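*Asks:* Structural data only, the sequence is not supplied:
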């Protein structure tokens, strides 16, 4: 077995001494990670908020990565954020851990040891599952589980390679553990919502079977274990496959609309006292995001006056369906199809948004608008562009939604336009910063939405 090093502090007066020599390495490593929110800015300082040795050779950290400067436009990373790290330490790591390598400290108690992201290490990943299988505590960390579910031991772990804002481990194609990288105080919606929907008997969302959290520096959710659907395909992959083979996707879109409505109905029942707050402050927030985005993406500037009119619908007396708990970041990548059924996943919402905002009641039209934008994105992945494919899918999705919800999103034209506009503005900022070649996709929607329709 590879030799590991203990990360226990040498004395109580310097509880975080072992990590002090790592600060420089982590400041360089963090901005290169897909899940790090502030990749366009350097990490200027690093503060350890919590440090717990889970087992020999693996330490759990919560760190505050400070980044100088004001918050970026469009709601992106502010001047710093809290991140969850699991670090492995070995004298001579195995070759398969090369891609997880962070560096070798030059001094301190870890001098000469290789430090790496422990989630890439099958041994560490397997031991993490064992902690979840045996509820208990490790310092400020609390491992908890549904007593009605028995998770078997010995499940082989593998880390998913998909680019996302968190890290996910699959165990034996039976369970998936999402480790939240960016941590905010409070209960994460990706634990709170599936747990509440399971209590309602909603089968559209996999129920959590185990989770872990911290009590320091403030209570927060750190990870959630749920059943894995090994034979499922995400909606984005299925949509692109249909486009590539010129297949119709309206049946799937119609059924997806029904699934979305089922989840919305269950959410309304599970959270009857959700704190609303639509209309007035929503209009102000959308307008502020638009104006900030125009500074970040100059191409938006000519369309700002027209886009601003879209938000007026939220100030009217007819505000559409009541505000309630929603998904918050719904698109084709957040749904899975296994056999004939659609499942909805990833209720965390946009990690860059405050947790209180993500847990607040909002119009269900926001989720619908997110999915409609996703159909447009999919259609534009093929050349020539297929606008009719997107239109048919959008209509089928709304029709399916109406059969379950009792109201048709297409009849809330002004409200739908407002939420589509807000989503397209967000997309324009994201693409300008991360995928400039994709900017024409939201800009095409911006041009359409800037003109008052109907």
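*Replies:* Nice, I can see it. Computed from a predicted structure; not experimentally measured.

*Asks:* switch to C-alpha atoms for all contacts and neighbour counts from now on
*Replies:* Fine.

*Asks:* Report how many residues lie close to the nearest residue in space to residue 425 that is not next to it in sequence.
*Replies:* Spatial nearest neighbour of residue 425, excluding adjacent residues (C-alpha to C-alpha, 6 or more residues apart in numbering): residue 290 at 6.4 Å. Summarising burial for residue 290: neighbours were counted as other C-alpha atoms under 10 Å, giving 25.

*Asks:* tell me the contacts of residue 290?
*Replies:* By C-alpha atoms under 8 Å, 6 or more residues apart in numbering, the contact set of residue 290 is 74, 304, 308, 422, 425.

*Asks:* Can you say which helix or strand has it in it?
*Replies:* helix 280-296 (DSSP states H and E).

*Asks:* what's the answer for residue 198, then?
*Replies:* Assigned by DSSP H and E, residue 198 belongs to helix 189-199.

*Asks:* Next, the buried residues of that helix.
*Replies:* For helix 189-199, the neighbour count (16 or more other C-alpha atoms under 10 Å) marks 189-191, 193-198 as buried.

*Asks:* Which residues does it contact?
*Replies:* Around helix 189-199, the neighbours that count as contacts under C-alpha under 8 Å, 6+ apart are 205-208, 211, 221, 224, 266-267, 270, 346-349, 358-359.

*Asks:* also this one, for the comparison:
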């Protein structure tokens, strides 16, 4: 078991994950540790296929959870084995524990975190959460919405994001800025890197708009006065599942591509990443579904407006208006597109079409400025 997080599971590991689940209600022997969030569901073992009294298990499939390795147990529980194990403290463990305490339930139910004490310190081996029947992530269901021209879902996402931020705003350590944030410098570095890494016609076009982009980033040079909360850190439509009973936000591991990101930031940071992901969905619909570009751009604009309106309204309903500084949304959106270009250049070149498509949509009708 100690090696499971270091590699993908194989056929010889069949049954280990399910067997682990049956042991989690009891004491966990050293050097393992267990942090429990909620009571595990009970299992009916009648469908066990490989061992009497143990629930069946199956993999999610090759197309899901490429970074780690997830196993579905008894169609009730998901065990995500971290590959490789991650050092503790781990952001997901603390955030999930807090969300349970805060009463936020629009996520896959968190049950437990399995850790291992090594000579070098404690590491996180696995996260145990609930299985959501019929779940599809936003890179599937949201592209369907864009292709069909439907936008009503965006209000649900706005309320979901607001409820999440209201819960995270009570995380210990949240509050007014204690000193200057590195937001402006971080955004300028992202822009410079995107300019350096983006080649060809896209690179020349991007360079021609550098002045516009820098002006959009200017609000980040002013002192940030909005409260800093424990943000999700990687909030895009791919982290929002649509399942049998609604929507659920998942993956509180933080942004794996931004090592210097502070865990406490303005809520606008998350919100900007979520709105830009709608723009990316529109680009995916153009490229993969043949949606006309103008229609996709109109859809993204309408969906973004509905999401923001619902987000504001929910904050207002719950006395949370102070959490959002709207002047930060656009500069964080620009920074996010720069980070998408950096990610494409370093890891996934075929993705470049999406952020470039968004930026061209935003700026192609404006005069080029130095």
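*Replies:* It's in. Owing to the predicted nature of the structure, the values given are computational and were not obtained by experimental measurement.

*Asks:* TM-score of the superposed pair?
*Replies:* For this chain pair, the superposition-based TM-score is 0.80 by TM-score structural alignment, normalised by the length of structure 2; 338 aligned residues with a C-alpha RMSD of 3.1 Å.

*Asks:* ok, the residue nearest to residue 425 of structure 1 to residue 51 of structure 1 distance?
*Replies:* Using C-alpha to C-alpha, to the nearest Å, residue 290 of structure 1 is found at 40 Å from residue 51 of structure 1.

*Asks:* Show me what the longest helix along structure 2 is packed up against.
*Replies:* Secondary structure of structure 2 per DSSP state H: the longest helix is helix 293-317. With contacts taken as 3 or more C-alpha pairs under 8 Å, 6 or more residues apart in numbering; DSSP states H and E, helix 293-317 of structure 2 sits against helix 138-148, helix 153-168, helix 267-289.

*Asks:* Compute the inter-axis angle for the shortest one and helix 267-289.
*Replies:* Relative orientation of helix 138-148 of structure 2 with respect to helix 267-289: 60 degrees, computed using axes from the mean of the first three to the mean of the last three C-alpha atoms, to 10 degrees.

*Asks:* Now do helix 138-148 of structure 2 against helix 293-317: the angle between them, please.
*Replies:* For helix 138-148 of structure 2 against helix 293-317, the angle by the same axes, to 10 degrees is 120 degrees.

*Asks:* And the strands in the stretch 1-150 of structure 2?
*Replies:* Taking DSSP state E, counting those that start in this stretch as the criterion, the stretch 1-150 of structure 2 carries its strands at 32-36, 57-59, 69-73, 77-87, 110-118, 121-130.

*Asks:* Out of those strands, which gets nearest to residue 315 of structure 2?
*Replies:* Closest to residue 315 of structure 2 of those is strand 110-118 (C-alpha to C-alpha; 25.0 Å).

*Asks:* you'd agree residue 445 of structure 1 is up against residue 423?
*Replies:* No: under the criterion of C-alpha atoms under 8 Å, residue 445 of structure 1 is not in contact with residue 423, lying 9.9 Å apart.

*Asks:* in the helix holding residue 290 of structure 1, what counts as buried?
*Replies:* Buried residues in helix 280-296 of structure 1 (16+ other C-alpha under 10 Å): 283, 286-287, 289-294, 296.

*Asks:* tally of neighbours for the alignment partner in structure 2 of residue 241 of structure 1?
*Replies:* When structure 2 is aligned by TM-score structural alignment, the residue opposite residue 241 of structure 1 is residue 144. Using other C-alpha under 10 Å, residue 144 of structure 2 has 15 neighbouring residues.

*Asks:* No more questions from me, cheers.
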